[in-house]
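K.L.:
Okay, here's the prediction I keep looking at, along with the sequence it came from:
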Amino acid sequence: MNQPATETRSVIVERDFAFPPEKLWRALTQPHLIEEWLMKNDFKPNVGHRFNLRGDWGGVLDCEVLAVEPNKTLSYTWDHAHADAAYSLKSVVTFTLTPIPTGTRLRMEQSGFRSDQPQAFGGAKFGWQKFLENLNQLLARPD
C-alpha cells in the first residue's frame, strides 16, 4: 500500500547582486518591476494580500503574501492548480536579502515540492536561474 508523499523538497538559489538591498527590494515589490523580471501580477507588499502571477505560458499562479520585512524578507504562497494532481503545486517562495560588502546576497527558496513532482521541481530549478538573471539585467539598467 502506497503512503501519500508528505516529504517535500526545496529549490534554493543564492546570488550576489552589486546593488543595495533597497534597490532589490523595489524590484521584488513593485508590480511594474516584478512584471519585467518575473511575471505579470497584481502584487501589493501587504501581509494577507492575495494576488496572481500570470505566466507567458498562459498559467496563473494564486499567491498570498505571508511576510514582509522591508529590505530583508518577502514571502508568499505560490500555488498552481492543475487538472493532473502531479502538476498541481502548493509552495512558498521566500526571498531573503542580506547586505554584503559588494551589494546584496539574495537567497530565494521555493519550498513544498512533493517527491512525485520531479517536473515541477526541475522546472523551478531552471526557472529561478532565468528569473534571477532577468532581475540582474533589470537592476543593471540605468534608473
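P.N.:
Noted; the coordinates are in hand.
K.L.:
drop to CA atoms for contacts and neighbour counts, all remaining ones
P.N.:
Will do.
K.L.:
who are the neighbours in contact with the residue nearest the centre of the chain?
P.N.:
Centroid check for the chain by CA atoms, centre = their mean gives residue 93 as the closest residue, at 4.7 Å. Contact analysis of residue 93 by CA atoms under 8 Å, 6 or more residues apart in numbering lists 75-78, 108-111.
K.L.:
Flag every buried residue along the helix of greatest length in the chain.
P.N.:
Longest helix in the chain by number of residues (criterion: DSSP state H): helix 118-140. For helix 118-140, burial by neighbour count (16 or more other CA atoms under 10 Å) applies to 120-121, 124-125, 128, 131-132, 135-136, 138-139.
K.L.:
Next up, a structure to set beside the first:
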Amino acid sequence: MTILRNATTKSMEDKAAPDDLHFESVLEAPPAKVWRALTIPDYVAAWLRPAENGIDAAHSPRRDSSEPELVDCRLLAAEAQQMLRYAWSEKMQERILDSVVTFELAPHGEGSTLLRITQGSFVLRPVAANLNQPTMLLKAA
C-alpha cells in the first residue's frame, strides 16, 4: 500500500519542508533485495528511464504531458541497504524541475521492507533557448 503524506515521523518532520512529498510502501521483499532494485543499473532501468541511456520522449510510447520527458540523477549520498539520495532533474515540456529524492529502507516485519521516498527542495527553471546543439537550416527558395 502506498501512502502520500506530509511527514511520517518526528525525525522527518524536523528536516522536512512543507512542500516535500513523502511516499511510503511496505514491500514483500527483504531490504537487501530492494536495495539491489535501487542500485543495479539494469533493475533501475526497468522502473526509471535514466537520461544517460539516451532515451527520450520521441522514442517512447505516447505519455501524458505531465510526465517527465527525461530524468537525470546524480548520486549525493548512500548508506548501504538503508538510504540513497539523488539530485534529480526532470525535463517536463519547456521546463526543468530540479529536486532532491531520498530513498530510505528499513526492515518491516519478517522478510518485508518499509520503503520511504521523499522528494523536496524543488526548483523549477526554464529550458535554455539555445542548447548549443546543431540546428537545421532551411534553404531559401
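P.N.:
Structure received. This structure is a prediction, so every number in the text was calculated from the model and none was measured.
K.L.:
Overlay them and tell me the TM-score.
P.N.:
The TM-score (TM-score structural alignment, normalised by the length of the second structure) is 0.58; 100 aligned residues with a CA RMSD of 3.1 Å.
K.L.:
counterpart of the residue nearest to the centre of the first structure in the second structure?
P.N.:
Mapped onto the second structure by TM-score structural alignment, residue 93 of the first structure lines up with residue 101.
K.L.:
ok, now which ones touch the closest residue to that match other than its chain neighbours?
P.N.:
Of all residues not flanking residue 101 of the second structure in the chain, residue 119 sits nearest, at 4.4 Å (CA to CA, 6 or more residues apart in numbering). With contact set as CA under 8 Å, 6+ apart, residue 119 of the second structure has these partners: 20-22, 99-102.
K.L.:
change it to 6 Å
P.N.:
Residue 119 of the second structure sits next to 20-21, 100-101 when contact means CA atoms under 6 Å, 6 or more residues apart in numbering.
K.L.:
Out of those, which two sit at the greatest distance?
P.N.:
21 and 100 (10.6 Å; CA to CA).
K.L.:
the more surrounded of the two?
P.N.:
residue 100 (20 against 17; other CA atoms under 10 Å).
K.L.:
now the lengthiest helix in the second structure: which residue numbers in the first structure?
P.N.:
Longest helix of the second structure, by residue count under DSSP H: helix 31-39. Helix 31-39 of the second structure corresponds to residues 21-29 of the first structure when matched by TM-score structural alignment.
K.L.:
can you list the contacts of residue 119 of the second structure in JSON lines and add distance to residue 42 of the second structure and secondary structure?
P.N.:
As requested, the contacts of residue 119 of the second structure are exported to JSON lines (distance: CA to CA, whole Å; DSSP: H, G, I helix; E, B strand; the rest coil):
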{"residue": "20", "distance to residue 42 of the second structure": "29", "secondary structure": "coil"}
{"residue": "21", "distance to residue 42 of the second structure": "26", "secondary structure": "strand"}
{"residue": "100", "distance to residue 42 of the second structure": "22", "secondary structure": "strand"}
{"residue": "101", "distance to residue 42 of the second structure": "20", "secondary structure": "strand"}
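K.L.:
need those residues in CSV with distance to residue 29 of the second structure, can you?
P.N.:
Output for those, formatted as CSV (distance: CA to CA, whole Å):
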residue, distance to residue 29 of the second structure
20, 26
21, 24
100, 25
101, 22
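K.L.:
Between these, which sits nearest residue 32 of the second structure?
P.N.:
Using CA to CA, these come closest to residue 32 of the second structure at residue 101, 19.8 Å.
K.L.:
Now stretch 55-70 of the first structure: buried residues?
P.N.:
For stretch 55-70 of the first structure, burial by neighbour count (16+ other CA under 10 Å) applies to 60-68.
K.L.:
from the chain's centre, how far out does the longest helix of the first structure sit?
P.N.:
9 Å (CA atoms, centre = their mean, to the nearest Å).
K.L.:
what helices or strands is that helix leaning on?
P.N.:
Here helix 118-140 of the first structure touches helix 31-37, going by 3 or more CA pairs under 6 Å, 6 or more residues apart in numbering; DSSP states H and E.
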